[in-house]
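Engineer: Below is the structure, and that's it, no one-letter string:
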């Protein structure tokens, strides 16, 4: 193996990405080294590029989602072997180590954040899942003391619980993951999206409502009353989405609203609202969530087709040089698509 490989560097906020060499490190204890075949672009990537949040030193390497082939395993790794096809969630935003970010040819990932994928699944489809799955899982399964929903873990043979969940923004990448995981936990899911995406969310198991409807809050409450309402997940994270979701929660006497972004400070007092942090499911007292999803559930669910890559991937280009254009595409706005670059 070469002692170096190529990575996509960002030299500072407002700068363009550039490709350059980086040292190739062997995996440490509990890590695997993956040769990337596809990476996905997320809003956090272009936001870091524009305003530099989360980053305290430059140059840096970004990227969360990846799919590829394992080329080396570290000490203590038992679930994987070289040559295995996998998807993975990079832990760079926790470790801040450049070799842990996904925008490069080879990336180090903790075993806990990796799942095998079936041979029939394309890498460009698989890479749509990791960050979305982790973000959804953080809100759905972490404890209520963290202002999360603490649902039963997902199962390959779920039993209906009689519980209902609201997912605001069901056609987004996190929304589609939240729907599928909640259904796998035995819940009935009610979601919002535009009418053109109704077919997508229905295929995943949710009942859709048009978020543009002037009666959206009342319509959602009427539907959610058919079961035992457990709370809401805001996969959009705007002020408008959070406040509307909160209005639904209020109608049930209050409760939990998990969100992908910090909720407004003036949400109604009866609503417990908090942003979730995806990589938290792999560490400390939340590590059981990562295990329940990435080890116990996801490999089997992907193999059976119970969990499908969603929303559909749109490949912008091939090679690390294409990541800049892909970020521009993501920033310009996409609906029910995951922007992907193949490697």
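Structural biologist: Perfect, I can see it now. Computed from a predicted model, the values in this text were never measured in an experiment. Numbering: from 1, shown residues only.
Engineer: Going by C-alpha atoms from here, please, whenever you check contacts or count neighbours.
Structural biologist: Noted.
Engineer: wait, doesn't residue 52 sit right on residue 11?
Structural biologist: No - between residue 52 and residue 11 there is no contact under C-alpha atoms under 8 Å: 10.3 Å.
Engineer: The two: who's more crowded?
Structural biologist: Higher neighbour count among residue 52 and residue 11: residue 52, with 19 against 16, using other C-alpha atoms under 10 Å.
Engineer: adding another structure so you can compare the two:
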């Protein structure tokens, strides 16, 4: 069985499709026949901007879904033929682990079995951001888990601002926190307001108004115990930092670090780490298992987790350059996926 991959030959160079090895999984690894690649915004920043060092030539990509082709000698929880979705751990080294190819190796930890009635593209499109959501709010901040029935009365005193409710991370955050009983305020453009309004927030604020008006409206809904910027671009950090400053300062939880020097108001600190990483820590192992064994498959089957719309980028592995171009131009209220066999 030949394996093809989209390879980045050097920093900021277009990807090229070449034949590569078909790998043998290690004792605690799986070999997956990759059937859907989910594209994440950080990938265009790695490929086109070179903001994070990687090995060259390299195979990028973090999130995918497919069928178990082979299992390592110590694997007990997965069988050949099962459908799964995978999110690669940040910083893992080795081209066998990159999602931009037809056969991918993965450690047997952050893998979720997919019910037969669920399109693989749906859990693949949310896997990375869902683990980020749970890693941040429960793994790092110690908040309660979401209720699996998808509903919980807003019974907790904590007030949370999630800026960017129409993004994948933002929308999943609003759902997760609301299902756990927290009062969430979020933002959206009018285009996506109907979708965001279904996610459980107590207030959805139009972020397309003038910046001073937006900050005033959001400050009026506070003070917030947590402020999370799901977009984390310089333009949004300016707004969310002002909101924190207006209530005396605090931590601004972000989805990426500041790649350029930034000046924040006194008392405001940007906080970032790869949020899923804490799920690999010993004290969070039960939480990690809960995500992949319960929350993701049951949440999708019951309708408790509402994913963004999905659009398939044509062209198979050759089409990945187009997907990265589109991510760089900006994609709103939508998740892009591709089929490596097309």
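Structural biologist: Yes, it's here. Bear in mind that the values here come from a model prediction, so they are computed numbers and not experimental data.
Engineer: Work out the TM-score between the chains.
Structural biologist: After superposition, the two chains reach a TM-score (TM-score structural alignment, normalised by the length of structure 2) of 0.87; 331 aligned residues with a C-alpha RMSD of 2.3 Å.
Engineer: re earlier: next, show the common contact partners of residue 52 and residue 11 of structure 1.
Structural biologist: Common contacts of residue 52 of structure 1 and residue 11, defined by C-alpha atoms under 8 Å, 6 or more residues apart in numbering, are absent altogether.
Engineer: so residue 20 of structure 1 sits in a strand?
Structural biologist: Yes - under DSSP: H, G, I helix; E, B strand; the rest coil, residue 20 of structure 1 sits within a strand.
Engineer: Report the contact partners of it.
Structural biologist: So residue 20 of structure 1 contacts 6, 7, 8, 9 (C-alpha under 8 Å, 6+ apart).
Engineer: Please pull up the equivalent of it in structure 2.
Structural biologist: Matched across to structure 2, residue 20 of structure 1 falls on residue 18, judged by TM-score structural alignment.
Engineer: again with residue 46 of structure 1
Structural biologist: In structure 2, residue 46 of structure 1 lands on residue 44 (TM-score structural alignment).
Engineer: How about residue 115 of structure 1?
Structural biologist: Checking TM-score structural alignment: residue 115 of structure 1 goes with residue 112.
Engineer: what about its match, which helix or strand?
Structural biologist: Using DSSP states H and E, residue 112 of structure 2 sits in strand 111-113.
Engineer: Tell me the first helix or strand C-terminal of that strand.
Structural biologist: Per DSSP H and E, strand 111-113 of structure 2 leads on to helix 121-134 as the next helix or strand towards the C-terminus.
Engineer: what packs against that next one?
Structural biologist: Helix 121-134 of structure 2 is packed against strand 29-38, strand 63-71, strand 83-87, helix 168-179, strand 309-313, strand 334-338, with contacts defined by 3 or more C-alpha pairs under 8 Å, 6 or more residues apart in numbering; DSSP states H and E.
Engineer: Just send those back as JSON lines, with mean neighbour count and distance to residue 262 of structure 2 too.
Structural biologist: Formatted as JSON lines, these follow (neighbours: other C-alpha atoms under 10 Å; distance: least, C-alpha to C-alpha, whole Å):
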{"stretch": "strand 29-38", "mean neighbour count": "26", "distance to residue 262 of structure 2": "31"}
{"stretch": "strand 63-71", "mean neighbour count": "25", "distance to residue 262 of structure 2": "30"}
{"stretch": "strand 83-87", "mean neighbour count": "26", "distance to residue 262 of structure 2": "30"}
{"stretch": "helix 168-179", "mean neighbour count": "27", "distance to residue 262 of structure 2": "23"}
{"stretch": "strand 309-313", "mean neighbour count": "15", "distance to residue 262 of structure 2": "33"}
{"stretch": "strand 334-338", "mean neighbour count": "22", "distance to residue 262 of structure 2": "29"}
